[in-house]
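**Student:** sharing a model prediction with you, sequence too.
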Amino acid sequence: MSESFAPQWRKPGRLEALGPAFFTSLQPAPVPAPHWVATSTSTARWMQLSRDWLASDEALQVLSGNAVAAGSQPLASVYSGHQFGVWAGQLGDGRAILLGETEQGHEVQLKGAGRTPYSRMGDGRAVLRSSIREFLCSEAMAALGIPTTRALALIGSPLPVARESLETAAVVTRVAESFIRFGHFEHFAARDMQAELRTLADLVIDQHYPECRSAEALAGNAYANFLQAVSERTARLLAQWQAVGFCHGVMNTDNMSILGLTIDYGPFQFLDAFDPGHICNHSDSQGRYAFNRQPQIAYWNLYCLGQALLPLIGDEELTIAALESYKSVFPAAYAAQMLAKLGLPANAPDTEPTQGRFALLVNPLLQLLADNRVDYTIFFTRLTDAVAQAKEARPDFEPLRDIILDRAAFDAWSLTYSEQLAQVDKAQAVDLMQKSNPRFVLRNHLGETVIRAAQAGDFAPVQQMLAVLQAPYDPHPDHADWAGLPPDWASSIEISCSS
């Protein structure tokens, strides 16, 4: 690979090849005095871009929206969706502009690059505060092994942007194999544009789900198989969210990826004290997107996708059947994730919610954590260390007892856990736990700390935080405080849809 390797654009890109019903061609709006805030060399490697190019002035101009690279044909796509359970009609890329698709198959998008025909009342801009959060969390999720859009670069500008207060602008370069959402399908179905709906579905199937063409399940119906495959990817994604304690905050159908990626980082949060009913989005007054409702909402969104695909599937019963596997894939995947956090293999019937080790250990533990408002990440980090450091049959659980008020209940649980742990190979258990329990997640207060530094002109903490989050299972002794309990002021941070 050449050291000057820059994005090489596929002409036309897959979305552009669908025709003008799917997008509007337009140019990004320039920003004054663009400057680097942070870049991800990990994403650059994934895209087969050189670090030299990513550090160049050419990259700064292209990724800020101030220049259009040769071969790039920017556009904004149209979609619709349900927002907070209500049909919102036409939406679209209101502040995201797709630069194009690289020859390697990566779609590259600028978020915050100006108004589009789909901006409605918005200004098409993003602010530094929310852009830092999206940049860091995209890369943090990737390092956790959770499917996600990626972030290549974050560029700031002194351009003033009005939100709750006057802030400065930023542009995030987002990358994914596809940014197509459930809402793209809803858009054409709602308008009875069946030719366009079929064209879109055929594109996604042929590019990302080719096995659906030959699968014999669901009467050999490719579109039903497609819906089932999306359902199962979404189920596995939600299992990972729940296991790591991630709250998305705004799971509208237009924020659901057709590839089962985590997409649109707005009012997200990683849990501090474990609270199953936690609402991370200050705008979510009814608690629709509370942490423990996320799996249910994902299924609701999939049902909406099924309704959109019904004209192609042609059979309502077959459409419902295509969604059915979500109900088995999610609990099994979630149970496997949670048992891995305990260092235990996920063998049947252990992954049944009411049977085996899940019922014996996971359900009581989650209740214990909730009753005692125990810090979710720290509990599993200390549990991992206790098992790894154990010299006797039963680990020393004293460091965990220090963070749990009901010590008698914990002692009873830990005795049962020790008995189950003794039945598996210790080295394998430790390895499983160390790969399943991150020490570092992007807590709200950590994001707020680097945001305040960046707003004061110091961008080094953003890059330092990125380095830690890209290796979340390592100890990072120089930043051990970032793995500690959140400060008291953390609970006062409010994150809304404008974030």
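**Tutor:** Thanks, I have the structure now. All values reported here derive from a predicted model rather than from experimental measurement.

**Student:** CA only for contacts and neighbour counts going forward, please
**Tutor:** Noted.

**Student:** ok now whichever helix or strand Ala412 is part of, how far from the chain's centre?
**Tutor:** Assigned by DSSP states H and E, Ala412 belongs to helix 407-421. The chain centre lies 33 Å from the centre of helix 407-421; the measure is CA atoms, centre = their mean, to the nearest Å.

**Student:** next SSE after that helix?
**Tutor:** Sequence order places helix 426-434 as the next helix or strand after helix 407-421, per DSSP H and E.

**Student:** that following helix vs helix 407-421, what angle?
**Tutor:** Taking axes from the mean of the first three to the mean of the last three CA atoms, to 10 degrees, helix 426-434 and helix 407-421 form an angle of 120 degrees between their directions.

**Student:** and the following helix or strand past helix 426-434, what does it pack onto?
**Tutor:** Secondary structure here is assigned by DSSP H and E; on that basis, the next helix or strand after helix 426-434 toward the C-terminus is helix 444-455. In terms of contact count using 3 or more CA pairs under 8 Å, 6 or more residues apart in numbering; DSSP states H and E, helix 444-455 is assigned the packing partners helix 128-143, helix 460-469.

**Student:** try this one next to it:
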Amino acid sequence: MNAPLSPQAGHRIDQLPLANSFADLPPAHYTALMPTPLSKPYLVCASASAAALIGLDIADANDATFIDIFTGNQILEGSKPLSAVYSGHQFGTWAGQLGDGRAILLGDVPAPAIEPSGRMELQIKGAGLTPYSRMGDGRAVLRSSIREFLCSEAMAALGIPTTRSLCVTGSDQIVMREQRETAAVATRMAQSFVRFGSFEHWFYNEKHDELKTLADYVIANFYPQFKTADNPYKALLTEVTLRTAHMIAHWQAVGFMHGVMNTDNMSILGLTLDYGPFGFMEAFNATHICNHTDQQGRYSYARQPQIGEWNCYALGQALLPLIGEVEETQAALRIYKPAFAEKFQELIRAKLGLQTSQPDDGKLFDRLFEVLHGSHADFTLFFRSLGNVQIDVAASWEPVRDLFIDRASFDSWAQQYSARLKVENSDDEARKLAMHAVNPKYVLRNYLAQIAIEKAQNKDFSEVAKLLQVLEKPFDEQPENEKYAALPPDWANDLEVSCSS
């Protein structure tokens, strides 16, 4: 059951002007190969807003040509399909060579609104075996493909740097994971899919010429302002470190947990990349681990900022031969901590409706997270509900207080917060508008994704389309969709996601 897609003016799929700048790199950086066809594919979902970025006519999405192209069954003129090689640290341990084990880059297309390159790469994930598949089968499953599709588009709507998802196609072809599942292919988009691990690959193989070639390619295409810098590679590391710090501050502020922050999953453009066992914080627990595979809690919510810095240091190590001096490399990396702290405080200040910065704000914020943790209050509902509070109207605080088991602790914090608001003569109505503009009412809770997935597994894709529609406007009230903002049901406590998700 396919949900109708709204027409969007643009290219027809068979006229999409495809090139592939990554294919112009020396062959050592990738393997040219064709996708493995998937039997009898069908459309599961497509994003009109993602399609608009590349001028694609979304009205074509149900056409056989569109489905075949984005399943890998048909190759467009100008495409030079390839899978990239990279390496990486996985859960803090050097894993050696990895690479696109189930992803194939079709090429890049014009995207005038995207700066600085003006282009977006199209990559199909789940398109079959590659030389980098290791023990895998090169396929993706419907479950994980829908999760990535919905979360990519949800994150974009939240204003968080991310890769985008154009569509998902499915097939009745069986794929074995923990159980029998059906295959799917997700088409994702980004200016580039180059990762920290792309640079680590050449560093640890002691191939500095290839390392320089890749760095020069990234600078020329995505950071052209650094070509004339005194040390372009230091400038590159500084900017990537800054972007990474800002991205993770956004994650923390919205309660997003990536789950697998390996260096091969870190974007050189500071984008949220590779959605696997992700999760949005519900009952707040600073030590929450969203990835069932992560037994040691390396990628827990509380540790994400630290791991982000660790990953930047891994990138700095890889770029050291180009930067030239340890001191210069360390100087580039020192931007991480202050950049993260400044951005995170800026975001939390906005979430609390504060217009000014005061010396004790950090203490107010730290205490808030302690109180949230102590009562395991719902993260999203708390910030959204707080926007409705009128400082001097006691009854308006009750819906927020109801989220806390330890009401005394919340009341104590609320007194500090009220006093802080009065210092800047905060206006209730203006503050509500400002807070609702930055505190989402709707996020991709795991149980919502699970409901949509279970329907899709029975060929009913209407809930995927409906959920996308809701998540594309996360800050709007949407009274007709109130149920999507509700606390998770009891059965959702048993949901687990792992690296296979």
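**Tutor:** It's in. All values reported here derive from a predicted model rather than from experimental measurement.

**Student:** and the strands in structure 1?
**Tutor:** Along structure 1, counting by DSSP state E, strands occupy 23-25, 35-39, 75-77, 80-83, 86-90, 96-101, 107-111, 126-127, 150-162, 166-176, 246-247, 269-270.

**Student:** export those to TSV and tack on distance to Ala480 of structure 1?
**Tutor:** Putting the strands of structure 1 into TSV (distance: least, CA to CA, whole Å) gives the following:
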stretch	distance to Ala480 of structure 1
strand 23-25	47
strand 35-39	22
strand 75-77	42
strand 80-83	39
strand 86-90	44
strand 96-101	36
strand 107-111	32
strand 126-127	29
strand 150-162	25
strand 166-176	28
strand 246-247	21
strand 269-270	18
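
**Student:** and those: which comes nearest Gly306 of structure 1?
**Tutor:** Shortest distance between Gly306 of structure 1 and the strands of structure 1, using CA to CA, is found for strand 80-83: 13.1 Å.

**Student:** could you point out which of the strands of structure 1 sits nearest Ser492 of structure 1?
**Tutor:** Taking CA to CA as the measure, the strands of structure 1 were each checked against Ser492 of structure 1, and strand 269-270 came out nearest at 13.2 Å.

**Student:** just the residues contacting that closest one, thanks.
**Tutor:** Identification of contacts with strand 269-270 of structure 1 by CA atoms under 8 Å, 6 or more residues apart in numbering yields 244-249, 280, 441-444.

**Student:** what's the closest of the residues you listed to Ser178 of structure 1?
**Tutor:** Closest to Ser178 of structure 1 out of those is His248 (19.4 Å), distances taken as CA to CA.

**Student:** in this structure the closest one contacts Pro267, no?
**Tutor:** Yes - the pair formed by His248 of structure 1 and Pro267 meets the contact definition of CA atoms under 8 Å, at 6.8 Å.

**Student:** find residues that contact each of these two.
**Tutor:** Both His248 of structure 1 and Pro267 are contacted by Cys280, under the criterion CA under 8 Å, 6+ apart.

**Student:** now the most centrally placed residue in structure 2. Nearest residue, chain neighbours left out?
**Tutor:** Computing the C-alpha centroid of structure 2 and ranking residues by CA atoms, centre = their mean puts Thr272 first, at 3.3 Å. Closest residue to Thr272 of structure 2 apart from its sequence neighbours, by CA to CA, 6 or more residues apart in numbering: Thr162 at 4.3 Å.
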